[in-house]
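Participant: Show me how the following folds:
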Amino acid sequence: MFVLFNVIITVVLDLIGMAVRLVSILGFVYGLAVLIPSLAVGVRRLHDTGRSGWWLLIGIIPIVGTIILIVFMATPGDRGDNAYGPDPKLEPQPTA
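Facilitator: Reported below is the predicted structural model:
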């Protein structure tokens, strides 16, 4: 959802920038504002699949790195606990 909302907001800001004849400064400022949260979401998603957050750097490689990163992000997360913590989709077990 985070990525979807960011894409929608960026497209709207770019359209507003083109309509007002700005040099897309609105989209740039928004992109700068969500840089750190975007990195955090990417690292968290990689942790869900049992991979280190350093795998985000593979996106630097043109085309191939981006494709590999998309595959990593699209794979389902690990069931149960992994090295980065418990499965966020598991419901907490009642204690008593």
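Participant: hey, let's count contacts and neighbours off CA atoms from now on
Facilitator: Noted.
Participant: Okay, and the nearest residue to residue 58 once chain neighbours are set aside sits in which element?
Facilitator: Nearest in space to residue 58, with sequence neighbours left out and distances taken as CA to CA, 6 or more residues apart in numbering, is residue 65 at 5.0 Å. Take DSSP states H and E as the rule and residue 65 turns out to sit in helix 64-74.
Participant: Tell me where the chain has helices.
Facilitator: In the chain, the segments counted as helices under DSSP state H are 2-19, 25-33, 35-48, 64-74.
Participant: Mind putting these into TSV with mean neighbour count and distance to residue 83?
Facilitator: Shown next, in TSV, are the helices of the chain (neighbours: other CA atoms under 10 Å; distance: least, CA to CA, whole Å):
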stretch	mean neighbour count	distance to residue 83
helix 2-19	14	24
helix 25-33	14	30
helix 35-48	16	8
helix 64-74	15	17
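Participant: To compare with the earlier structure, here is another sequence to fold:
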Amino acid sequence: MDWYLAVLKNYAGFSGRARRKEYWMFALISFVISLVLSIIGGLIGTDFLSYIYTVAILVPALAVGVRRLHDTGRSGWWLLIALVPLVGAIVLIVFLASEGKPETNQYGVNPKLAPQGI
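Facilitator: Below you'll find the model as predicted:
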């Protein structure tokens, strides 16, 4: 949960780098929250809660995705490859799951070496 909250605290931080753990823990917790809200919405007969949550986490989700791509040495614009049907999503998942560059790159120092406070 600390990783999820750390992403929310850095709400619109598109600069820097994000570790794999930060990205994937955010994705997992967001998925679980969305699933729970969908079930609750199904029980009460509305999807309003899911829509509100999706809009609320859109910017932090994009920001952590961009920072994750920065960690692999790629530009955040690579997120747009997901718009290519089927192949784009697979390529993006491979990029997001790849090991980050161990050395300092143009986007900052290796987040594994930087103090996290988590």
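Participant: sorry, back to before: check the offset of the helix holding residue 65 of the first structure from the chain's centre.
Facilitator: 12 Å (CA atoms, centre = their mean, to the nearest Å).
Participant: Tell me the counterpart of the residue nearest to residue 58 of the first structure in the second structure.
Facilitator: With TM-score structural alignment defining the correspondence, residue 65 of the first structure maps onto residue 88 in the second structure.
Participant: about what we covered before: could you export the helices of the first structure as CSV, including distance to residue 85 of the first structure?
Facilitator: Formatted as CSV, the helices of the first structure follow (distance: least, CA to CA, whole Å):
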stretch, distance to residue 85 of the first structure
helix 2-19, 21
helix 25-33, 28
helix 35-48, 8
helix 64-74, 18
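Participant: hang on, the earlier thing: mean per-residue distance, the helix holding residue 65 of the first structure to the second structure?
Facilitator: In the superposition against the second structure, helix 64-74 of the first structure averages 0.3 Å from its aligned positions (mean CA distance after the TM-score superposition for the first structure).
Participant: and that helix, what other elements does it pack with?
Facilitator: Helix 64-74 of the first structure is packed against helix 35-48, with contacts defined by 3 or more CA pairs under 8 Å, 6 or more residues apart in numbering; DSSP states H and E.
Participant: which residues of the second structure does the helix it packs on align to?
Facilitator: Counting by TM-score structural alignment, helix 35-48 of the first structure corresponds to 58-71 in the second structure.
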